[in-house]
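Undergrad: Sharing a sequence plus its predicted fold:
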Amino acid sequence: MTALDEPVDTTGLRGKLTPDAPLAKLVWFKAGGKADWLFEPADLDELRLFLERLGGRLPVMALGLGSNMIVRDGGVPGVVIRLGKPFAKIETHADHTLTCGGGAHGILVASTARDAGIAGVEFMRGIPGTVGGFVRMNGGAYGREVSDVLIDCDVVLPDGTLVTLLAAELRYTYRHSELPEGAVVVRARFQGEPGDPAEIGAKMDAIGEAREQSQPLRTKTGGSTFKNPPGKKAWELVDAAGCRGLKMGGAQVSEKHTNFLLNVDDATSADIEGLGEEVKRRVRANSGVELEWEIQRVGRP
């Protein structure tokens, strides 16, 4: 591509705009195609200016850690926005609230809260992602979820407009929100409560140990694959359907935790998604339950 192909006038922008940007290295599965364009803004004003100049001509998708995502092999159309260090700041306040940038990691949010004696967000230690991602998906772990603690969030709309949305406006349900399509979460405020740093740290350690014992952490995976159906656990349904260790191409159902899919042998995203669909088919045949994807699947097949 040439400069003439760029989707916006980049004059005065300090951030990085990359054409045909490989995304596999940016997602946990280490598989998938390229983004037509990848933009990494230098700060909030620049993100707004970029999107204002883009003027809605191309679809926009935000990318955090890529921990709960399948990027399809045909790549992602339009512009992928990746928030870096300028969006990862965390502040604590006397009223036991936290103000967190959309690019802040969940484990850092929990650790910062612990050090400030703020309880109630320990569960974020168990969410492998960034604030923007788990605000969008109502991320949760170990009995709590974002909707329990979110006060409000700042989001940049695809036209560059910055708006503040109250938690109630996101209409949270299990692993779902009604955040506007293409909106980028740049800041969130969470409500905690007074707590003892030692006790908070002990809870975080317990969460870390539980994850270590039950989940395939040091693998190419996407985290929990399917939502838990009401009153049931997805992993138990997958196991009962005989899918533990099931393989398709280079993808495999984890033998350690059957609600995790793994890239074990240079899997394509088609391998991974196809394996997930086969697991859904077998669970439906065995139990009559229709599993729903929790992992976000994006891009062209």
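TA: Sure thing, it's come through.
Undergrad: For the rest of this, base every contact and every neighbour count on C-alpha atoms.
TA: Will do.
Undergrad: So for this structure, which residue is the most central one in space?
TA: In the chain, the residue lying closest to the centroid (C-alpha atoms, centre = their mean) is Gly133, at 3.8 Å.
Undergrad: Chain neighbours aside, what residue packs nearest to it?
TA: Gly64 (6.2 Å; C-alpha to C-alpha, 6 or more residues apart in numbering).
Undergrad: Roughly how far does the one you found sit from Gly132?
TA: 7 Å (C-alpha to C-alpha, to the nearest Å).
Undergrad: and if you look at Thr11?
TA: 27 Å.
Undergrad: Please say which of these two ends up with more neighbours.
TA: Under the criterion of other C-alpha atoms under 10 Å, the comparison of Thr11 against Gly132 puts Gly132 first, with 31 against 6.
Undergrad: That one belongs to a helix?
TA: Yes - counting by DSSP: H, G, I helix; E, B strand; the rest coil, Gly132 falls inside a helix.
Undergrad: Next up, a structure to set beside the first:
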Amino acid sequence: MTEPALQQQGLSAPALRGELRLNEPLADYTSWRVGGPAQRLYRPADAQDLARFLSRLDADEPVFWLGLGSNLLISDAGLPGTIIHTQGCLNGISQLSDQAIRAEAGASCAKIARVASRLGLVGAEFLAGIPGTMGGALAMNAGAWGGETWPLVRCVRTIDRQGQIREREQAEFRFGYRQLKGPEGEWFLSADLVLQPGDTQAAQARIRELLDRRAATQPTGLPSCGSVFRNPAGDHAARLIEASGLKGKRLGGAEVSQKHANFIINLGDAKARDIAALIDLVQDVVERSSGIRLQPEVRRLGAFP
């Protein structure tokens, strides 16, 4: 957005260096390829620019963060307020020591895994299978193939809506399977990850093995959010969904994947309401047939019928 347009929004004294877009359609920003417009979408130039931007927002302005959009279902009606979009920015990855790297919130998990392996650091290979960014992985303690994000974390940097940046230790957070509890009203800017020295070639071979397994078992070429539901204790969501006869079930343009039942795919013309309705249907049918109510991993943003 141009400087005059930023001034009209009351966001440019001193000048912000990021990119502001108004009424920006969000379907292109989410892995499900659905979602209405954002009232405002801001892509900051760096953490200091973001701090200035946040400090100028009204106290009651809704604020959402969006990375690769792989764990979000955004309403067809769109979102009021402001989205902070980190894809293509706040995405640095740097080596801190022979056992630690710093990954910013907008860095993709897959890239973090690759960079760590090139540095001869092991323990982050599982991140290659997470279709999101560091910020999203921290927010939900994302994991894959037996690995989880937070056991790697030494400390994080956060920012609040006043633009104040803090450093927090891992001990200030409580994490479990696909969940995290910590200080309220703060978002992640970066994380310092502690890894182990290891063999680069072995780590890269492990990443290739995991990606090959993912491609063989998941519908990676179709719009989806990744796994829709958490695995219940002692079982797998995909098994419960398949046992309930829901593999291939369609509502509108949304379908329970025939390749992996814990994926819902957009066949090309799905709306967010189709996906939301299919999620609700899966929960209801599985609960009736098994007594277990599946809990979604995906977050819904905006108004749904």
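TA: Received it, and whenever you're ready, just let me know what you need. Keep in mind it's a predicted model, so treat the numbers as computed, not measured.
Undergrad: quick one: TM-score?
TA: The TM-score (TM-score structural alignment, normalised by the length of structure 1) is 0.95; 300 aligned residues with a C-alpha RMSD of 1.7 Å.
Undergrad: coming back round to it: show me the contacts for the residue nearest to the centre of structure 1.
TA: Taking C-alpha atoms under 8 Å, 6 or more residues apart in numbering, we find Gly133 of structure 1 in contact with Leu63, Gly64, Gly102, Gly139, Val185.
Undergrad: Look at the counterpart of Ile81 of structure 1 in structure 2 and tell me its secondary structure.
TA: In structure 2, Ile81 of structure 1 lines up with Ile84, judged by TM-score structural alignment. Here Ile84 of structure 2 is strand, with the state taken from three-state DSSP.
Undergrad: circling back: ok, now how distant is the equivalent of the residue nearest to Gly133 of structure 1 over in structure 2 from Ser108 of structure 2?
TA: Aligned by TM-score structural alignment, Gly64 of structure 1 pairs with Gly67 of structure 2. Noted for Gly67 of structure 2: a distance of 8 Å to Ser108 of structure 2, by C-alpha to C-alpha.
Undergrad: Touching, Gly32 of structure 1 and Asp266? I think so.
TA: No - taking C-alpha atoms under 8 Å as the definition, Gly32 of structure 1 is not a contact partner of Asp266, at 10.6 Å.
Undergrad: Please say which of these two ends up with more neighbours.
TA: Ranked by neighbour count (other C-alpha under 10 Å), Gly32 of structure 1 and Asp266 place Gly32 first, with 28 against 14.
Undergrad: quick one: the helices in the stretch 151-300 of structure 2?
TA: 200-217, 237-243, 272-290 (DSSP state H, counting those that start in this stretch).
Undergrad: Count the residues that sit near the residue nearest to Gly133 of structure 1.
TA: Per other C-alpha under 10 Å, the neighbour tally for Gly64 of structure 1 reads 23.
Undergrad: residues contacting it?
TA: By C-alpha under 8 Å, 6+ apart, the neighbours of Gly64 of structure 1 are Arg82, Leu83, Gly103, Gly129, Thr130, Gly132, Gly133.
Undergrad: swap in Ser227 of structure 2?
TA: Contacts for Ser227 of structure 2 (C-alpha under 8 Å, 6+ apart) come out as Asn262, Phe263, Glu297.
Undergrad: In structure 1, what sits opposite Phe173 of structure 2 in the alignment?
TA: Per TM-score structural alignment, Phe173 of structure 2 is aligned with Leu170.
Undergrad: My guess is its match contacts Ser177. True?
TA: Yes - contact criterion C-alpha under 8 Å: Leu170 of structure 1 and Ser177 qualify, at 5.3 Å.
Undergrad: Find residues that contact each of those two.
TA: Between them, Leu170 of structure 1 and Ser177 share no contacting residue under C-alpha under 8 Å, 6+ apart.
Undergrad: any idea how far Asn286 of structure 1 is from Lys280 of structure 1?
TA: Here the distance between Lys280 of structure 1 and Asn286 of structure 1 works out to 10 Å (C-alpha to C-alpha).
Undergrad: the more surrounded of these two?
TA: Lys280 (22 against 14).
Undergrad: Structure 2: which residue goes with that one?
TA: By TM-score structural alignment, Lys280 of structure 1 lines up with Gln283.
Undergrad: just Ala241 of structure 1 next, same as before
TA: Using TM-score structural alignment, Ala241 of structure 1 pairs with Ser244 in structure 2.
Undergrad: how near is Gly222 of structure 1 to Pro197 of structure 1?
TA: 31 Å.
Undergrad: I meant to write Val264 of structure 1 there.
TA: 39 Å.
Undergrad: Repeat that for Glu6 of structure 1.
TA: Distance from Glu6 of structure 1 to Pro197 of structure 1, by C-alpha to C-alpha: 49 Å.
Undergrad: Let me see the contact set for Tyr177 of structure 2.
TA: When contacts are counted by C-alpha under 8 Å, 6+ apart, Tyr177 of structure 2 touches Asn141.
Undergrad: at 10 Å what do you get?
TA: Met140, Asn141, Ala142, Gly143, Glu148, Arg230, Asn231, Pro232, Ala233 (C-alpha atoms under 10 Å, 6 or more residues apart in numbering).
Undergrad: now swap in Arg114 of structure 2 and tell me
TA: Counting by C-alpha under 10 Å, 6+ apart, Arg114 of structure 2 touches Leu121, Ala124, Glu125, Leu127, Ala128, Thr200, Ala203, Gln204, Ile207.
Undergrad: what does Arg102 of structure 2 give?
TA: 92-96, 112, 153-156, 190-194.
Undergrad: redo that, cut-off 7 Å
TA: Ile93, Ser94, Gln95, Leu96, Ser190, Ala191, Asp192, Leu193 (C-alpha atoms under 7 Å, 6 or more residues apart in numbering).
Undergrad: Mind checking which of those residues land in strands?
TA: Ile93, Ser94, Gln95, Leu96, Ser190, Ala191, Asp192, Leu193 (DSSP state E).
Undergrad: List the contacts of the aligned residue in structure 1 for Gln258 of structure 2.
TA: In structure 1, Gln258 of structure 2 lines up with Glu255, judged by TM-score structural alignment. Contacts for Glu255 of structure 1 (C-alpha under 7 Å, 6+ apart) come out as Arg244, Gly245.
Undergrad: And for the one 3 residues further on?
TA: If a contact means C-alpha under 7 Å, 6+ apart, then Thr258 of structure 1 has Trp235, Val238, Asp239, Arg244 as its contacts.
Undergrad: Which one of the residues you listed is nearest to Glu273 of structure 1?
TA: Nearest to Glu273 of structure 1, judged by C-alpha to C-alpha, of the contacts of Thr258 of structure 1 is Val238 at 15.2 Å.
Undergrad: what about that closest one, how many neighbours?
TA: Val238 of structure 1 has 24 neighbours, counted by other C-alpha under 10 Å.
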